[in-house]
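In: when you get a sec, could you give me coordinates for this:
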Amino acid sequence: MSGEMICVVEITAHGGPEVLKPATREIAAPEHGEVQIALSYAGVNRPDALQRAGLYNPPKGTSDLPGLEGAGTVCAVGDGVSGIDVGDKVCALLPGGGYAERVNTPAAHCLPIPDGMSEKQAACLPETFFTVWSNVFMRGGLKAGERFLVHGGSSGIGTTAIQLANAFGALAFATAGSDEKCAACVELGAEKAINYREEDFVEVLRAEGGADVILDMVGGPYIQRNLKALADDGRLVQIAFLQGMKAELNLVHLMTRRLTMTGSTLRPQSDLAKARIADDLCREVWPLLAAGRVAPVMDQEFALEDASAAHARMESSAHIGKIVLKI
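Out: Alright, predicted model coming up:
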């Protein structure tokens, strides 16, 4: 496969969605431990838009093309790979480069497409499921019977988090910005969805006894409010900061109520750490997907060359669930 020319979408300059342009590039053969996937679909995620805007640099040594997840058919296998063969249908967490016809990625970050699921749906699994599993369950330690709050409940992360919390016996709560989005959260299994334009999530959660785990991507002014909304011994997990990365905190709450603040970003983690998350997902979550107990919520499909329109859709915040590119 070395030397083959493929269609891609590049970030031609930092800016709005219009800077995404189709192009052609040469793709190398997969390296040791890697596979090459002929992609059918790629997922569109917030980090793609942040990278496009110049606010999120890809880790050193990774592709400058956006795209952190996709699904398709393995078309080449590098040295040292076992258990995956040419012709296998997989979805994968990608180090970048997903806005393309083909992509190389570590074989250990690939997962089989769950039984009965389309490639379009499977392309929406890796980024959100790796993020939710590692932060809510591994880092946040959510357990059956606990109360869980996710902000942005109608997003790809939010819809995944609600379903997984439910599947593992927790009580899910969510915030969203419209009655329509709140209704979607409840339909997915949220005990209550809070329209943050009309209600105070702190008051709602405190009336319920407080949240044991909160997953937040808002940051800024939400951080202190999240601490107030936690139950004693509660855990706040931060995965983004759409309203700012700085906040003034009263740490008395942290100390007297034994609260925990933590967080992570997925992309810079080691290949081994991501492989361990993949193993967990394959064992704990993939059977739920195959059984239909959990499924990605789909919003809209765009052609690869229309990636700019996909980004505009995502940044409008009108979407519910995942946006995909058909390749």
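In: for the rest of this, base every contact and every neighbour count on C-alpha atoms.
Out: Noted.
In: tell me the gap between stretch 79-95 and the middle of its chain.
Out: Centroid separation between stretch 79-95 and its chain, computed with C-alpha atoms, centre = their mean, to the nearest Å, is 20 Å.
In: can you give me the strands in the stretch 1-150 of the chain?
Out: Applying DSSP state E, counting those that start in this stretch to the stretch 1-150 of the chain gives strands spanning 4-11, 20-27, 34-44, 69-77, 89-93, 102-106, 110-112, 147-150.
In: and the second one, which residues are buried?
Out: The reference is to strand 20-27. For strand 20-27, the neighbour count (16 or more other C-alpha atoms under 10 Å) marks Leu20, Lys21, Pro22, Ile27 as buried.
In: select the longest helix from the protein.
Out: The residue-count maximum for a helix in the chain (DSSP state H) belongs to helix 271-284.
In: what angle do that one and strand 89-93 make?
Out: Inter-element angle recorded for helix 271-284 and strand 89-93: 130 degrees (by axes from the mean of the first three to the mean of the last three C-alpha atoms, to 10 degrees).
In: other SSEs contacting whichever helix or strand comes after helix 271-284?
Out: Once the chain leaves helix 271-284, the next helix or strand it forms, by DSSP states H and E, is helix 286-290. With contacts defined as 3 or more C-alpha pairs under 8 Å, 6 or more residues apart in numbering; DSSP states H and E, helix 286-290 has no helix or strand neighbours.
In: show me which positions of helix 286-290 end up buried.
Out: Within helix 286-290, the residues scored as buried using 16+ other C-alpha under 10 Å are Trp286, Leu288, Leu289.
In: could you also give me the structure for this second sequence? I'd like to compare it with the first:
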Amino acid sequence: MVEAQAANLPDTMRAIGFEAPGGPDVLALEDVALPEVGPEDVLIRVAYAGVNRPDCIQRAGHYPPPPGASPILGLEVSGEVVAVGGEVPGELLGQTVAALTPGGGYAEYCTAPWNHCLPVPEGMDLKSAAALPETLFTVWHNVFERGMARDGERLLVHGGTSGIGTMAIMLAKAFDLEVIVTCGDEAKCEAARQVGADLAINYKEDDFVEVVKAHTGGKGVNIVLDMVSGDYVPRNLQCLAEDGRHVTIAVLGGAKAEIFMPMVMMRRLTLTGSTLRPRSDAFKAALADEIAEHAWPLFTSGELAPVMDETFPLAEAAAAHARMEAGEHIGKIVLQVADD
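Out: Next up, the predicted model:
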């Protein structure tokens, strides 16, 4: 039940859809009905939508949306709240927010649970705001909660210039961690250093295990944030210090790994991981509250800003996906949905 809404909302909207899974070229603009607003939802007139790797995986047919979620791609947006459900605080109507969504972001309007929204203050760039929720929620949970990061520890991040990688560098440095990243070429290594990485390793030229050991004097890192999995896992474990934590958030290099378990036992290592999208609304709301207190002010104040790659019009979502899958991007790719 919609409790309140802005005047003159349309019945239909433009959105990106696809008839069958496939490559980026299956994406096309279509007209669909406005999403229904649940009792705890807000309806957002989308200004920008972030593009993330899970969007590409869903488009390819390998990551179906959770039950009840929109089949439309898009896990993060920024824009104005134009309608609120009956159980939503009324003062949210008319506010500008950045939101973590269960889907539906590649559209002119998108719903999200009201307590998965973060306020965008006047003066904060809406394009940057849309590039934050998915990576911010993911990095905060996996580095600081599951990874139990503490001041003065060392973090190793693979894919240092990805959206996740650049967010991990910024947040870790803001909380006094030393950050080591791996990248695929020297230009990306330099970009990672510019973001704040203490050491960037070109994994195509150097063995990151040996470089990490040399850099740390054999002590290793306390946390590995791993998006590769596969044969990287045993190598990651070699990089870990005693009582180290290995946190997996993607399996881009393969879903299976072979582990020498006596090493895990002798060095008291912790192996964990997570996926964000299937978690409950209550979990994400609690995560949003923690982020709002500890991390969001770093961005609203301008102390930190997401690293931005290219912006594409909504109608060119296929080109945005092609750029992400080519691996050439540095930072976040976003779609511009509303006209400036």
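In: TM-score of the superposition?
Out: Laid over one another, the chains give 0.98 as their TM-score (TM-score structural alignment, normalised by the length of the first structure), with 327 aligned residues with a C-alpha RMSD of 1.2 Å.
In: just to revisit the earlier point, from the buried residues of strand 20-27 of the first structure, which is closest to Ile162 of the first structure?
Out: Leu20 (31.9 Å; C-alpha to C-alpha).
In: I'd guessed the closest one sits against Val8; true?
Out: No. Counting by C-alpha atoms under 8 Å, Leu20 of the first structure stays clear of Val8, with 10.0 Å between them.
In: now the counterpart of Gly94 of the second structure in the first structure: closest residue in space, sequence neighbours ignored.
Out: Correspondence of Gly94 of the second structure to the first structure, assessed by TM-score structural alignment: Gly87. Nearest residue to Gly87 of the first structure in three dimensions, chain neighbours excluded: Val74, at 5.3 Å (C-alpha to C-alpha, 6 or more residues apart in numbering).
In: Met217 of the first structure too?
Out: Distances taken as C-alpha to C-alpha, 6+ apart place Ala240 nearest to Met217 of the first structure, at 4.1 Å, with adjacent residues excluded.
In: what's the longest helix of the first structure aligned against in the second structure?
Out: Against the second structure, the aligned range for helix 271-284 of the first structure is residues 281-294 (TM-score structural alignment).
In: which other residues reach that stretch?
Out: Pro113, Asn115, His116, Cys117, Leu118, Phe137, Trp140, His141 (C-alpha atoms under 8 Å, 6 or more residues apart in numbering).
In: with stretch 201-214 of the first structure instead?
Out: By C-alpha under 8 Å, 6+ apart, the residues outside stretch 201-214 of the first structure that reach it are 136, 140, 142, 146-151, 175, 194, 225-226, 228-237.
In: the same query, at a cut-off of 7 Å, please.
Out: 140, 142, 146-150, 194, 225, 228-231, 234-237 (C-alpha atoms under 7 Å, 6 or more residues apart in numbering).
In: thinking again about what came up before, state the pair within the buried residues of strand 20-27 of the first structure that is farthest apart.
Out: Longest span within these, C-alpha to C-alpha: Leu20 and Ile27, 19.2 Å.
In: for the stretch 201-327 of the first structure, which segments count as strands?
Out: Ranges of strands in the stretch 201-327 of the first structure, per DSSP E, counting those that start in this stretch, are 211-216, 230-238, 260-263, 298-303, 322-326.
In: tell me roughly how far the fourth one lies from the second structure on average.
Out: Spelled out, that is strand 298-303 of the first structure. Strand 298-303 of the first structure, aligned to the second structure and superposed, deviates on average by 0.3 Å (mean C-alpha distance after the TM-score superposition for the first structure).
In: relative to the second structure, which residues correspond to that strand?
Out: The aligned range for strand 298-303 of the first structure in the second structure is 308-313, by TM-score structural alignment.
In: turn the strands of the stretch 1-150 of the first structure into a markdown table, including distance to Thr265 of the first structure.
Out: Listed next are the strands of the stretch 1-150 of the first structure as a markdown table, based on distance: least, C-alpha to C-alpha, whole Å:
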| stretch | distance to Thr265 of the first structure |
| --- | --- |
| strand 4-11 | 22 |
| strand 20-27 | 24 |
| strand 34-44 | 17 |
| strand 69-77 | 15 |
| strand 89-93 | 14 |
| strand 102-106 | 18 |
| strand 110-112 | 19 |
| strand 147-150 | 17 |
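In: the ones you listed: which one's closest to Met217 of the first structure?
Out: Met217 of the first structure lies closest, by C-alpha to C-alpha, to one member of the strands of the stretch 1-150 of the first structure: strand 147-150, at 8.8 Å.
In: I'd like the next helix or strand past the closest one.
Out: Next along from strand 147-150 of the first structure, by DSSP H and E: helix 156-167.
In: mind listing the helices for the stretch 101-250 of the first structure?
Out: Assigned by DSSP state H, counting those that start in this stretch, the helices in the stretch 101-250 of the first structure fall at 119-122, 126-132, 156-167, 179-188, 201-207, 222-229.
In: Pro47 of the first structure: which of those is closest?
Out: Pro47 of the first structure sits nearest to helix 126-132 of all these, at 10.1 Å, using C-alpha to C-alpha.
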